[in-house]
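Chemist: Give me coordinates for this.
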Amino acid sequence: MYDYMIVGAGFAGSVLAERLARVENKKVLIIDKRNHIAGNAYDYYDEAGILVHKYGPHIFHTNSKDVFDYLSKFTKWRNYQHRVLASVDGQLLPIPINLNTINTMYGLNLSSDELTEFFKERSEKKKEILTSEDVVINSVGRELYEKFFKGYTKKQWNLDPSELSASVIARIPTRTNKDDRYFTDTFQAMPLYGYTKMFEKMLDHPNIHIMLNTDYKDILGVIAYKKLIYTGPIDEYFDFRFGKLPYRSIEFKFETLDQEKFQETGTVNYPNDYGFTRITEFKYLSGQKHHKTSVVYEFSKTDGDPYYPIPRPENALLYKKYQQLALQMENTYFVGRLATYKYYNMDQVVAQALATFKQIRDNEIANANILANHKMILNSKDLSEI
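Modeler: Reported below is the predicted structural model:
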């Protein structure tokens, strides 16, 4: 008899397994369909001996000291600040768009104040910001929108930015300084020995049992458990009762090259050319020294493993139907990107898992107090009858 069965060994499931086992001394079974732990953050050494990310680049960044301190229990860190270039009109230009981007692109020497005016002159002010197209055009105008965002978004989502929620492109800021880092979070680092090693330490506890290559539905009724934590697709849990929630998937093409370096930075985006969205070179991420280098090309597609929930109003309404079913479930928790149909970063999933653990613990304390009070009342009644 397990106290908890957890479906999915990615960030959400593994954080909850670790907290429940280590802090609450619960017996936990964690299950995954894949043949490995760590979910989409899984990394491994390829045939050349280069550390690569099987499901595309995962760059850790957060403003939460609590999240960073928690993960630091299981890994040392390598300081790393990710930088991205975009291939536009034959030039490699920093993105997010910043002062260096504009000065290089147009052969100018603007100051920060002058760049603010530059954007203001080109922006098309919108009364309402409803779509991703609105976000960019309202901020920097149509030309930069078409050069940097329109094509990339179309490839990534198979939708025009005018068909996507404003939240998609709002994740990518526009800067008027020379800060060319992709992220500006307080904590930016990579697990020193990789994500998989971090997960191995996280799940290294005698109360945690792991089953891989297993669909949890195949063992329902076979293995006893008290409560369920589900981190998979919420529509799949309910057998697609209201239809499938739409996702974008990715096809990864890996290459190992007999050269020390392939490109000028960790990731290069291709908004307008080729069928792929971006190329990432893994040695930038890991800091590994090697006479060869490995890269991955990403091709967005409709079919395949679900990676990105598609943020459109009709999809949000469909998710709400499943959410209502989830809220009616007893002793069942839905956690993570797929289970809550949210486009979360890794640190946000960790924060959600830690918050869920607190909720579970608070509920158990409250239930224990109710039971104790009930026993006291019963005992006092027994005494009054003597």
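Chemist: make it CA atoms for all contacts and neighbour counts henceforth
Modeler: Will do.
Chemist: got a list of what the residue nearest to Lys125 when sequence neighbours are not counted touches?
Modeler: In space, and not counting its chain neighbours, Lys125 is closest to Asn138: 4.8 Å by Cα to Cα, 6 or more residues apart in numbering. Contact partners of Asn138, counting by Cα atoms under 8 Å, 6 or more residues apart in numbering, are 123-126.
Chemist: Settle this for me: Leu318 is touching Leu245, isn't it.
Modeler: Yes. Counting by Cα atoms under 8 Å, Leu245 is a contact partner of Leu318 at 7.1 Å.
Chemist: higher neighbour count, those two?
Modeler: Taking other Cα atoms under 10 Å, Leu318 and Leu245 do not tie; Leu245 has more neighbours (21 against 16).
Chemist: Grab the nearest non-local neighbour of Glu251.
Modeler: Nearest to Glu251 is Phe299, by Cα to Cα, 6+ apart, at 5.0 Å.
Chemist: Would you verify that that neighbour is located in a helix?
Modeler: No. Counting by DSSP: H, G, I helix; E, B strand; the rest coil, Phe299 is not part of a helix but strand.
Chemist: Second input sequence below; structure requested for side-by-side comparison:
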Amino acid sequence: MKYDFLIVGAGFAGAVCAERLAASGKRVLVVDKRNHIGGNAYDRHDENGVLIHPYGPHIFHTNSKRIFEYLSAFTDWRFYEHRVKAYVDGGLYPIPINRTTINRLYGLDLNEQATVAFLESVREARGTVSTSEDAVLSSVGRDLCEKFFRGYTRKQWGLDLSELSAGVAARIPTRSNDDDRYFTDTYQFMPAQGYTAMFERMLGSPDIEVRLSTDYNEVKASIECGHLVYTGRIDAYFGYRFGKLPYRSLDFQHQHLSDVERFQTTGTVNYPNDHEYTRITEFKHLTGQQHQGTSIVREYPRAEGEPYYPIPRKENEALFLRYNALAETVADITFVGRLAQYRYYNMDQVVGASLKAAEGLIQGAAISEC
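Modeler: Next comes the predicted model:
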């Protein structure tokens, strides 16, 4: 059978493109080497009946009304504001750092204005903010940097703050009030029936065929299609011609506690200085599921394994740009998604990039048919 589009990957990027293209009347084939849809956002019930995220917590948040309304066509939502605490010096403190964090950590009683003054007094001015160390020190000073950021970064990235681009640390704000939400986006929700159910609806069109446990490289010669949408590693597509783009991986160690209804007070607890793992997430906070037991996951960063996080360094971006330039010379292929664009995208950013890519493909198809 001939397809208008072949899409490699059934995660957010692939599913959004497939849904939009099928809605425009195109015949689409989606292949994925894993045995499930949803990519890293895939969720399932464990053997004890608790809904878990096998690839670590995925919390949806966005400021884009358009993206939220688009996904709302495929899921009902559960309102959820994620909260994170950091285990530091034997205590649990809100992260991002806020007024509560500072008052409890230092035994102070600062109001909001005094908290602003405190942060101003401990900041280390940087003429140029080029690294994550520059960003953190110029924001919260050295003591808070050492307590909350340096150790976590070293574990997560295998690099010191001084070796990472400033944008990594810029993702986490500092607050002078008591707002302890991890995100402040307008729309903060979780799919009420889970991510997998949402993906099933996105890929449910009769004009979409999905083949799982299918390696694109093993079947590409036998599939006839008009255009390829590739959401995998851009360096892998080109046979690592210029070398591999660096990634950090994770080892997820899941555990079920049958006699514990709640393991921790927030969805996630970070461990910047203790243990080999970076954080523990308890899924029932995220999903709102009622269950007599609970399931948690510990995340251990690794240098090798599945590619989860592009490592934001100048030399890595330069290598990606070489691959991107090569991609622009190849006809009838669109590269989209975190792996294909070597970007530390949030889920809503992947959806936005994929909607844009699909719209361009649909418009191009319409022009070619005129």
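Chemist: Can you say which of the contacts of Asn138 of the first structure are buried?
Modeler: Listed as buried from those are 123-124; burial here means 16 or more other Cα atoms under 10 Å.
Chemist: which ones among the contacts of Asn138 of the first structure are found in helices?
Modeler: With helices taken from DSSP state H, there is no overlap with the contacts of Asn138 of the first structure.
Chemist: So in the second structure, which helix runs the longest?
Modeler: Max-length helix for the second structure by DSSP H is helix 347-369.
Chemist: mean offset of that one relative to the first structure (after superposition)
Modeler: Compared with the first structure after the fit, helix 347-369 of the second structure shows a mean deviation of 1.2 Å (mean Cα distance after the TM-score superposition for the first structure).
Chemist: Show me what the helix or strand where Leu250 of the second structure lies is packed against.
Modeler: Following DSSP states H and E, the helix or strand that holds Leu250 of the second structure is strand 247-257. Where contact means 3 or more Cα pairs under 8 Å, 6 or more residues apart in numbering; DSSP states H and E, strand 247-257 of the second structure is packed against strand 294-302, strand 309-310.
Chemist: Would you mark the buried spots in it?
Modeler: Buried residues in strand 247-257 of the second structure, counted by 16+ other Cα under 10 Å: 247-252, 254, 256.
Chemist: heading toward the C-terminus, what's the first helix or strand past it?
Modeler: Beyond strand 247-257 of the second structure toward the C-terminal end (DSSP H and E), the next one is strand 268-270.
Chemist: can you list the residues that contact that following strand?
Modeler: Strand 268-270 of the second structure is contacted by residues 83-87, 278-282 when judged by Cα under 8 Å, 6+ apart.
Chemist: superposed on the first structure, where does it end up, distance-wise?
Modeler: Strand 268-270 of the second structure sits 0.1 Å off on average (mean Cα distance after the TM-score superposition for the first structure).
Chemist: how close does the closest residue to Ile311 of the second structure other than its chain neighbours sit to His285 of the second structure?
Modeler: Spatial nearest neighbour of Ile311 of the second structure, excluding adjacent residues (Cα to Cα, 6+ apart): Tyr247 at 5.5 Å. Distance, Tyr247 of the second structure to His285 of the second structure, by Cα to Cα, to the nearest Å: 29 Å.
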